[in-house]
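**Q** need a structure here:
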Amino acid sequence: MVLDFIEMIKVIFLGIVEGITEWLPISSTGHMLLVDEFIKLNMSQEFKEIFFVVIQLGAILAVVLVFWNKMFPFQFKDKTKSMIRKDIFSLWFKVAFACVPSAVIGLLFDDFLEAHLQTPIIIAAMLILYGLLFIFIENWNKRRTPTTQTIANISYKTAFAIGLFQVLSLIPGTSRSGATIVGALLIGVSRIAAAEFTFYLAVPTMVGASALKLLKFGFAFSSAELIALLLGMVVAFVVSILVIKFLMTYIKKHDFKVFGWYRIVLGVIVLLYFSIMI
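**A** So this is what the prediction gives:
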């Protein structure tokens, strides 16, 4: 079985959606599930579930590329000399510490969450709820000065607190980046530090989620399925690079309220659409 042209166009479109929504705090999983209501891949439900998760690896590779100099703890001056960045090692330990809550809850309740929470109504409700939170928190932050200005200043306590907020992203429509950014802003982390820590946190989180899906599904892909996965990852990778650079430039001068309003409008549209359809 070979992936036909129409299915290839669908995969490319889904890769674009993933690349845009993975890093903007508007819920990539929520968008992917909603898009699938209108642009359905002609593949099994089991494969689509793994596709929506595994193509996120393309987005992760984009983060690694963009932040390589900040993420990689080994720096080589020449062929004989190298330097270890202890500050980067320390940061990765904090990231690992922050991953613990979502890893535990995800392993325990993954099947339940898939079976009961991936519904349009829940997705819409989470889009609206976190949209309102973004607007409220940004208005509240106008009267506050962040206590943690840079990612290097994030403590283990703050990292773990952000990790607790990431657990909320297991509910479709919440947004992993949305939950962690909202949490970070609430506890006094600056916008830029919150966004950067979210990027770091995404690497082990999404690699782990993809590995879990692959272990459940197995590795017996058809040629069409394999092409779909690789194509989706490549498209998500390219788009993610552009979106990450845009977001880091945008938040230097703007707040997150525009994403809050977007979430509210989209959530209302989804509720109205599915109310009419039901």
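
**Q** every contact and neighbour count from this point should use C-alpha atoms.
**A** Will do.

**Q** strands of the stretch 51-200 of the chain, start to end?
**A** 74-76, 82-84 (DSSP state E, counting those that start in this stretch).

**Q** wait, which of those is closest to L34?
**A** Among those, strand 74-76 comes nearest to L34, with 41.3 Å by C-alpha to C-alpha.

**Q** could you name the helices and strands sitting against the closest one?
**A** Under the contact definition 3 or more C-alpha pairs under 8 Å, 6 or more residues apart in numbering; DSSP states H and E, strand 74-76 sits against strand 82-84.

**Q** give me that answer again for 10 Å
**A** strand 82-84, helix 86-116 (3 or more C-alpha pairs under 10 Å, 6 or more residues apart in numbering; DSSP states H and E).

**Q** residues in contact with that strand: which ones?
**A** For strand 74-76, the surrounding residues in contact (C-alpha atoms under 10 Å, 6 or more residues apart in numbering) are 69, 81-86, 88-89.

**Q** buried subset of the residues you listed?
**A** With burial judged by 16 or more other C-alpha atoms under 10 Å, the buried subset of those is I88.

**Q** spatially central, which residue of the chain would that be?
**A** E22 (4.1 Å; C-alpha atoms, centre = their mean).

**Q** here is a second sequence; please produce its structure as well for comparison:
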Amino acid sequence: MDIFLALKAIIMGLVEGFTEFLPISSTGHLILAASLLNFTGEKVKVFEIAIQAGAMLSVIWEFRVRIGAVFAGITSDPKQQKFVVNLIVAFLPAAFLGLLFSKMIKQYLFAPVPVAMAFIVGGLIILWVENRNRNRPEKPRVDSVDDMTLLDAFKVGCAQAFALIPGTSRSGATIIGGMLFGLSRKASTEFSFFLAIPTLLGATVYSVYKERALLSIADLPLFGLGGLSAFISAFLCVRWLLRYISTHDFTIFAWYRIVFGIVILATAHYEWVKWID
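**A** Alright, predicted model coming up:
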């Protein structure tokens, strides 16, 4: 494998892992990173989705005890059965809409300027939600993922569907959406992590299968490097985020999104950076 191609794969994996579970949009950052690295094309779009599986595996490792309990009690424990049903219900809205509109989204929205717009809008929404929580400090209705109802799960799933728009952020949509619907910050964040497992796995399998004609055995080392670097960086990010949310809100991420979005729009408008769609 070409050394420069390998370095690009590793960088893309690091970008994926460090941004997947933060409310700043991993897909948006991957599109921008690919443009800057001149790492583009239909196969790269499949690569960007496939390496999400590496990030997903970090969640499985971090929550392996809880996931083991789910598998052990899925046929006999009502609490674990309810948890699995909630995940399925939350997974379905994005899966259904993704199947319907994935081709259109890739054609029109997988580009730096639409991503920048989504960064800014998403940042403003996060600022509004955090300001609302400060001005109306009500006790969350749901303190734990085990207390969620089917309706709570469906609402979070509908929020996740907005993340089909690149730059929106899957984790941002589910966490902020969950908080709006009455979940605590901790419950929203943990459910977002768990929901990532079927969502990212489903997206990876679907994308690789659909575009299998583009791929060959020779692509495995490249995908493997990207997936491994995504796993390592995502693992570090998940550990950090779980500590961070215990004493902080998401305001800093909102301002990051807004400033970064404005920078992208400015560089595109004045042609300081030649962004490649």
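
**Q** before we move on, the earlier item: for the residue nearest to the centre of the first structure, which non-adjacent residue is closest in space?
**A** Once flanking residues are discounted, E22 of the first structure sits nearest to S28: 4.8 Å by C-alpha to C-alpha, 6 or more residues apart in numbering.

**Q** burial count for the one you found?
**A** Using other C-alpha atoms under 10 Å, the number of residues around S28 of the first structure comes to 26.

**Q** look up how far L200 of the second structure lies from the equivalent of it over in the second structure.
**A** When the second structure is aligned by TM-score structural alignment, S28 of the first structure is paired with S26. As for S26 of the second structure, its distance to L200 of the second structure is 12 Å (criterion: C-alpha to C-alpha, to the nearest Å).

**Q** overlap in contacts, the two.
**A** Q52.

**Q** count of residues packed around the residue mapped onto F193 of the second structure from the first structure?
**A** Residue pairing (TM-score structural alignment): F193 of the second structure is matched to F199 of the first structure. F199 of the first structure has 19 neighbours, counted by other C-alpha under 10 Å.

**Q** count the neighbours of the counterpart of L61 of the first structure in the second structure for me.
**A** When the second structure is aligned by TM-score structural alignment, L61 of the first structure is paired with L57. Each residue near L57 of the second structure was counted by other C-alpha under 10 Å, and the total is 23.

**Q** same check, this time on A98 of the first structure
**A** Residues near A98 of the first structure, counting by other C-alpha under 10 Å, number 24.

**Q** ok, it - contacts?
**A** Shown in contact with A98 of the first structure (C-alpha under 10 Å, 6+ apart): 92, 156-166, 201, 205.

**Q** circling back to that earlier point, could the strands of the stretch 51-200 of the first structure be laid out in CSV, adding distance to H116 of the first structure?
**A** Formatted as CSV, the strands of the stretch 51-200 of the first structure follow (distance: least, C-alpha to C-alpha, whole Å):
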stretch, distance to H116 of the first structure
strand 74-76, 44
strand 82-84, 46
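
**Q** quick one: which of those strands is nearest L212 of the first structure?
**A** Of all those, it is strand 74-76 that lies closest to L212 of the first structure, at 28.8 Å by C-alpha to C-alpha.

**Q** trace L229 of the first structure over to the second structure, please.
**A** Under TM-score structural alignment, L229 of the first structure pairs with F223 in the second structure.

**Q** quick one: the helix or strand harbouring that match to the first structure mean distance?
**A** Taking DSSP states H and E as the criterion, F223 of the second structure maps to helix 220-244. Comparing helix 220-244 of the second structure with its match in the first structure after superposition yields a mean distance of 0.6 Å (mean C-alpha distance after the TM-score superposition for the first structure).

**Q** onto which residues of the first structure does the next helix or strand after that helix map?
**A** Going down the chain from helix 220-244 of the second structure, the next helix or strand is helix 251-269, by DSSP H and E. Counting by TM-score structural alignment, helix 251-269 of the second structure falls onto residues 257-275 of the first structure.

**Q** buried residues in the matching stretch, which are they?
**A** 257, 259-261, 263-264, 266-267, 270-271.

**Q** just stretch 210-223 of the first structure next, same as before
**A** Residues 210, 212-214 are the ones in stretch 210-223 of the first structure that count as buried (16+ other C-alpha under 10 Å).

**Q** neighbours around the aligned partner of E42 of the second structure in the first structure, how many?
**A** Under the alignment (TM-score structural alignment), E42 of the second structure pairs with E46 in the first structure. If you count neighbours by other C-alpha under 10 Å, E46 of the first structure ends up with 11.

**Q** likewise G202 of the second structure?
**A** For G202 of the second structure, using other C-alpha under 10 Å, the count is 15.

**Q** contacting residues for the equivalent of it over in the first structure?
**A** The alignment partner of G202 of the second structure in the first structure, by TM-score structural alignment, is G208. Residues in contact with G208 of the first structure (C-alpha under 10 Å, 6+ apart) are 99, 103, 106, 202, 214.

**Q** re earlier: tabulate the buried residues of stretch 210-223 of the first structure (CSV), appending secondary structure and distance to T174 of the first structure.
**A** Listed next are those as CSV, based on DSSP: H, G, I helix; E, B strand; the rest coil; distance: C-alpha to C-alpha, whole Å:
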residue, secondary structure, distance to T174 of the first structure
S210, helix, 18
L212, helix, 20
K213, helix, 20
L214, helix, 23
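
**Q** looking at those, which is nearest K245 of the first structure?
**A** Taking C-alpha to C-alpha as the measure, K245 of the first structure lies nearest S210 of those, at 24.2 Å.
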